[in-house]
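Enquirer: Test case, fold it:
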Amino acid sequence: MGAVPSDIEIARAARKQPIFEIGAKLGIPAESLVPYGHDKAKISPDFIAAQKGRPDGKLILVTAINPTPAGEGKTTTTVGLGDGLNRIGKRAIICVREPSLGPCFGVKGGAAGGGYAQVVPMEDINLHFTGDFHAITAAHNLLSAMVDNHIYWGNALDLDLRRITWKRVMDMNDRALRQIVGPLGGVSNGFARETGFDITVASEIMAILCLATDLKDLEARLGAIIVGYRRDRTPVFARDLKADGAMAVLLKDAMQPNLVQTLENNPAFVHGGPFANIAHGCNSVVATRTALKLADYVVTEAGFGADLGAEKFFDIKCRKAGLSPSAAVIVATVRALKMNGGVAKPDLSQENVEALRAGCVNLGRHIENLQKFGVPVVVAINHFSSDTEAEVAAVKAYAAALGVEAILCRHWADGSAGIEDLARRVAQIAEDGTARFKPLYADDLSLFSKIEKVAREIYRAGEVTAERAVLAQLRSFEEQGYGHLPVCIAKTQYSFSTNPDLLGAPSGHVVPVREVRLSAGAGFVVAITGEIRTMPGLPRSPSAERIRLNAEGHVEGLF
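Expert: This next block holds a predicted model:
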């Protein structure tokens, strides 16, 4: 077999079907689709509401080991598995997140799958798509403007300028904006105060959009956003500023799931996109629920490794949306496992079974963790051409010793034909009905105990530390009636610990909680650990340096 073309070359050569034909496969009439060109569309809320009485299909989660520079291919496997299930005669829909411009122009360069397992139109999905992220940015910053405007015109709500918690956002990595002072320039511009920017995918409004069930729920959640506190420490809500209605108007279209297709013309919902290292890392509830009404199988992903994405998928999304997954797939590569075993990136193409076995502890930890949620697990070995038979056999043997099957998948090079074995196994597990899903912790546990539960049982930490002020803040949240909420821990994606360089399966480490934030509208408490930032910076050589238009006007450099 010859060399596989680049992702963008494959995507550009795709034979896409008109989006109305993709909708027709799901029983969506043309009048229930709002087209954005010929190859993407939004699904109308009336059609979604009409599906409520239909039975649900089986929900399959695709997660992964901790990400490494060697590559894992979680989204690629999600797309490939959806295609594979359709290939073996199942009615399947893929549900994935929308990419953020920050990582597209920063490190990743794109996030719509890869090889012959992609969703298209690839350039559109990775760039402005249907404008959802811009709407979220606008709604967030409208509230920011209304906060400052309220203060300018007399501050009738008595907001304490030192305790305003609502920042601004933009969908780009820009470390210079993490902490700023504004407004400046005298009386006519308002009152100077310290503030900052987060990236749009870290906005509470992104989380709200992804957890809201309909427009009414969306507006109620927007109104419940806490923008800051008075001098007596009582909260001021977005509804107190009368901002919730206008914010909902800006988000009206963004609430509708986006329908696109895979390279093999199978339906895919691409909607919402919170990061898993700083937010809850799952596509929207409305997209997932709608897909479950329209298909026998819904394949969805959760961001980064299973310690972040899968835990939040189970403990936040499934808990709040009443979802019960039937199976979980953990994506691993021989290359990434060797890197976890101490092999440097330049040496990953050389066979090293000993290092591979050592690195398999990372995979083993994720398997053990997922089993705590009562969901059956299967491992997908995402194939690279440098993998040897001995290495693949070693991964299969390691997984088998833990009672789990590991299946070699060649979807990147061969599309659905290369992932049939995994598709059949996933379908078998789902139909067996052995899943007994349960969240990791109960609602009535204290907030700090919930953080400890995740840190000790999923991260395998020996201790969780927090300053007295952080503990007092958590107690204050509980006194305000928010103690029942789940926790969303912001942590590095590269390690089970808060040290990104600590690979493998570390245990006994310390998890320092340096800040906590109440996302009352989204319905969770964010605990920020270690050096994690809610506004990333660009790397020394960002992908933006290599993204450009060629002589034909086509995008180059996205991958």
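Enquirer: From now on I want contacts and neighbour counts done on CA atoms only, so please keep to that.
Expert: Fine.
Enquirer: ok, the residue nearest to residue 25 when sequence neighbours are not counted - contacts?
Expert: Take residue 25 and drop its neighbours on the chain: the residue closest to it by Cα to Cα, 6 or more residues apart in numbering is residue 267, 8.0 Å away. Residues in contact with residue 267, defined by Cα atoms under 8 Å, 6 or more residues apart in numbering, are 22, 23, 25, 26, 92, 93, 94, 259, 260, 261.
Enquirer: can you rerun that using 7 Å?
Expert: 22, 93, 94, 259, 260, 261 (Cα atoms under 7 Å, 6 or more residues apart in numbering).
Enquirer: The second one against residue 299, yeah?
Expert: In this case it means residue 93. Yes: using Cα atoms under 7 Å, residue 93 makes contact with residue 299 at a distance of 6.3 Å.
Enquirer: Any chance you could list residues touching both of these two?
Expert: The contact sets of residue 93 and residue 299 overlap at residue 82 (Cα under 7 Å, 6+ apart).
Enquirer: follow-up on the earlier one: can you tell me which of the contacts of residue 267 are in strands?
Expert: The strands, defined by DSSP state E, take in 93, 94, 259, 260, 261 from these.
Enquirer: Output those residues in CSV; the columns should cover neighbour count and distance to residue 329.
Expert: Putting the ones in strands among the contacts of residue 267 into CSV (neighbours: other Cα atoms under 10 Å; distance: Cα to Cα, whole Å) gives the following:
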residue, neighbour count, distance to residue 329
93, 31, 16
94, 30, 14
259, 26, 24
260, 28, 23
261, 26, 22
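Enquirer: Let me know the secondary structure of residue 221.
Expert: With DSSP: H, G, I helix; E, B strand; the rest coil as the basis, residue 221 sits in helix.
Enquirer: Please give the structure of this sequence too, so both can be compared:
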Amino acid sequence: MALDIMIEEELPPPGSPDIDIARAASMRPIVALADDRLGVPAEALIPFGHYKAKLSLDYIASKAEAPKGKLVLVTAVTPTPAGEGKTTTSVGLNDGLNRIGLNSMVCLREPSLGPCFGMKGGAAGGGRAQVIPMEDINLHFNGDFHAITSAHSLLAAIIDNHLQWGNEQDIDPRRIVWRRVVDMNDRALRNINVGLGGVAHGIPRETGFDITVASEIMAILCLATDLADLQRRLGDIIVARRHDKSPVTARDIEADGAMAVLLKDALQPNLVQSIEHNPAFIHGGPFANIAHGCNSVMATKAALSLCDVVVTEAGFGADLGAEKFLDIKCRQSGLRPDAVVLVATVRALKMQGGVAKKDLGDSSPEAVERGVANLRRHIENLQKFGVTPIVALNHFVLDSDEEIAVVQQVCDELGARCTVAKHWAEGGVGAEELAQAVKDQLDQGTPEINLLYPDDAPLKTKVETVAREIYRAAHVDFSSAASRSLDEFSKLGYGHLPVCIAKTQYSFSTNPKSTGAPEGHTLEVREARLSAGAGFVVIVCGDIMTMPGLPKRPAALDIGLDGNGDIVGLA
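Expert: As a prediction, this is how the structure comes out:
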């Protein structure tokens, strides 16, 4: 499997819209790329056009005993409106690793339509570090999210139908916990009434919508190891309580089989390429602020059987994405990272230091000095898991040498290697220094990873451990409802599960305006939800919503078609 010779293309200059750069890039037919770069035969692929394909489950199973590559986790400092570029860095790093002679691929999550049409935009990277076809990846992408939405909706419909036709399981309509989902930011659907209009139209009750990425089915798809495991997990979903308060599962109402049918194709990882024609799996898309924030175990393990190095990302800051990657994904799958990259930008650190977004163009080493407390906290937190990250300083053209020096000094103090990465402007060549740093780390062997808490710790203790060790909270305030739920989950036999904390991504605390590295605060836990199929307990904190709303001017208002029928405005 010889590496491709990189083709230097004439692309629009740095600063051009990402969609223009992506469109200008040539693409290799995906069947040829899979054969040349991964040794995957054509019959193992299910093509979606010329440039996208799914990898068959049978082929993945055939590679189960293949030698495994090294795993690199990419995470980041706390996100700000200035941008950090975690996905862009993941793509750029993968391009850089291939440039220095390693056979590498990247594993990413699929973008959600909610952020694409809301505030965040797409999630295919940026500048010259993108995965393509960018428009397809950001919109609908092989139908996986639609399959998850449909399977979730089917279960919701079967629950209400079960009530309508005699309620054999004695479900208490007041204790149905399975909500509905749609892959769009729609705050008006957070709380709704259904079954209105008389006897023929169902049993009236209150319910609501979450965004598809918050669905337990999304988490299940990303943690399942094969079709049998997928259906087992779907059957384990707890949808309601009976009048005697015992749990009712999707298996009890015989919904698991049909749900698995809807998800059969979606379980297959999606293969695409970067601008530099390096392979990428993009599969699954749970948010890290309301779910576990990692791409699928299927894609990660398949990539490890095909390549020497696999780069994967975990959503939002390391306090959310990396913690959940380690304490949930790694705990369940047996995966362990061989190296960790922590992405930061001078711009983000200046915002953490109190600089307004409009003033970020002015050099301010003093603001960086204040803001690096956030970077320091993330490095120290990752060291608690047994790994010191490589810091990738995602470069912006207005970054001054004095500002960069402040970041370098903090990294030196903590023993973290820091590299300035210019992949956004230069592609893989701009990430070669970062790639070499990662290679050097991989050559030193796999670190001993310490999970933050043992399985047998009480659920409340697990929450308190994350709050104390990662968020530096002084206290956890459990609402009476959350406390009762956690006690109930333990009595039902789920006390061994890890916790998945849902909170704002903008702060270590539950206050999104508390920037930098706050400590001594209180973590307010308002609700606990049992995701028995996914295998974790969701801890809902502060004002976080599992159905986001649109901003005052959503991105959707600037997206459309030009006179040639091409998409414009998609970022």
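Enquirer: before we move on, back to that, for residue 447 of the first structure, state which of the ones in strands among the contacts of residue 267 of the first structure is nearest.
Expert: Checking these against residue 447 of the first structure by Cα to Cα gives residue 94 as the nearest, at 33.6 Å.
Enquirer: Please tell me how far the aligned residue in the second structure for the closest one sits from residue 76 of the second structure.
Expert: Superposed on the second structure with TM-score structural alignment, residue 94 of the first structure falls opposite residue 106. Going from residue 106 of the second structure to residue 76 of the second structure by Cα to Cα, to the nearest Å gives 16 Å.
Enquirer: Tell me which residue of the second structure lines up with residue 148 of the first structure.
Expert: In the second structure, the position corresponding to residue 148 of the first structure is occupied by residue 160, as judged by TM-score structural alignment.
Enquirer: Give the helix, strand or coil label for that match.
Expert: helix.
Enquirer: ok, now which ones touch it?
Expert: Residue 160 of the second structure makes contacts with residue 202, as judged by Cα under 7 Å, 6+ apart.
Enquirer: and if we set it to 8 Å?
Expert: Per Cα under 8 Å, 6+ apart, neighbours of residue 160 of the second structure: 202, 203.
Enquirer: element containing the closest residue to residue 455 of the second structure other than its chain neighbours?
Expert: Sequence neighbours aside, residue 496 is the residue nearest to residue 455 of the second structure in space, at 4.9 Å (criterion: Cα to Cα, 6+ apart). Using DSSP states H and E, residue 496 of the second structure is not contained in any helix or strand.
Enquirer: So what's the residue count around the aligned residue in the first structure for residue 496 of the second structure?
Expert: Here residue 496 of the second structure is matched to residue 484 in the first structure, going by TM-score structural alignment. Residue 484 of the first structure is flanked by 18 other residues according to other Cα atoms under 10 Å.
Enquirer: what about the strands in the stretch 251-400 of the first structure?
Expert: Ranges of strands in the stretch 251-400 of the first structure, per DSSP state E, counting those that start in this stretch, are 258-262, 267-270, 297-301, 327-332, 377-382.
Enquirer: Mind checking the ones you listed for the one nearest to residue 204 of the first structure?
Expert: Residue 204 of the first structure sits nearest to strand 267-270 of all the strands of the stretch 251-400 of the first structure, at 19.2 Å, using Cα to Cα.
Enquirer: in the second structure, what residues pair with the closest one?
Expert: Against the second structure, strand 267-270 of the first structure falls on residues 279-282 (TM-score structural alignment).
Enquirer: compared with the first structure, how much does that stretch deviate?
Expert: Once superposed with the first structure, the aligned residues differ from stretch 279-282 of the second structure by a mean of 0.1 Å; criterion: mean Cα distance after the TM-score superposition for the first structure.
Enquirer: Please identify the helix or strand for the equivalent of residue 207 of the first structure over in the second structure.
Expert: Residue pairing (TM-score structural alignment): residue 207 of the first structure is matched to residue 219 of the second structure. Secondary structure from DSSP H and E places residue 219 of the second structure in helix 216-223.
Enquirer: which residues sit in contact with the closest residue to residue 176 of the second structure other than its chain neighbours?
Expert: Excluding the flanking residues, the one nearest residue 176 of the second structure by Cα to Cα, 6+ apart is residue 240, at 4.0 Å. By Cα under 8 Å, 6+ apart, residue 240 of the second structure lies in contact with 171, 172, 173, 175, 176, 177, 178, 247, 248, 249.
Enquirer: Aligned to the fourth one, what sits in the first structure?
Expert: With TM-score structural alignment as the criterion, residue 175 of the second structure lines up with residue 163 in the first structure.
Enquirer: Over to the last one?
Expert: With the correspondence set by TM-score structural alignment, residue 249 of the second structure lines up against residue 237 in the first structure.
Enquirer: Its match contacts residue 225, correct?
Expert: Yes: with contact defined as Cα atoms under 8 Å, residue 237 of the first structure reaches residue 225; the gap is 5.4 Å.
Enquirer: The two - which one has more neighbours?
Expert: Shown here are residue 237 of the first structure and residue 225; by other Cα under 10 Å, residue 225 has more neighbours (26 against 21).
Enquirer: correct me, but that one touches residue 520?
Expert: Yes: the pair residue 225 of the first structure / residue 520 is scored as a contact, 5.6 Å apart, by Cα under 8 Å.
Enquirer: longest single strand anywhere in the second structure?
Expert: Max-length strand for the second structure by DSSP E is strand 522-531.
Enquirer: In the first structure, which residue range corresponds to the helix or strand following it?
Expert: Heading C-terminal from strand 522-531 of the second structure, the first helix or strand you meet, by DSSP H and E, is strand 536-541. Aligned by TM-score structural alignment, strand 536-541 of the second structure corresponds to residues 524-529 of the first structure.
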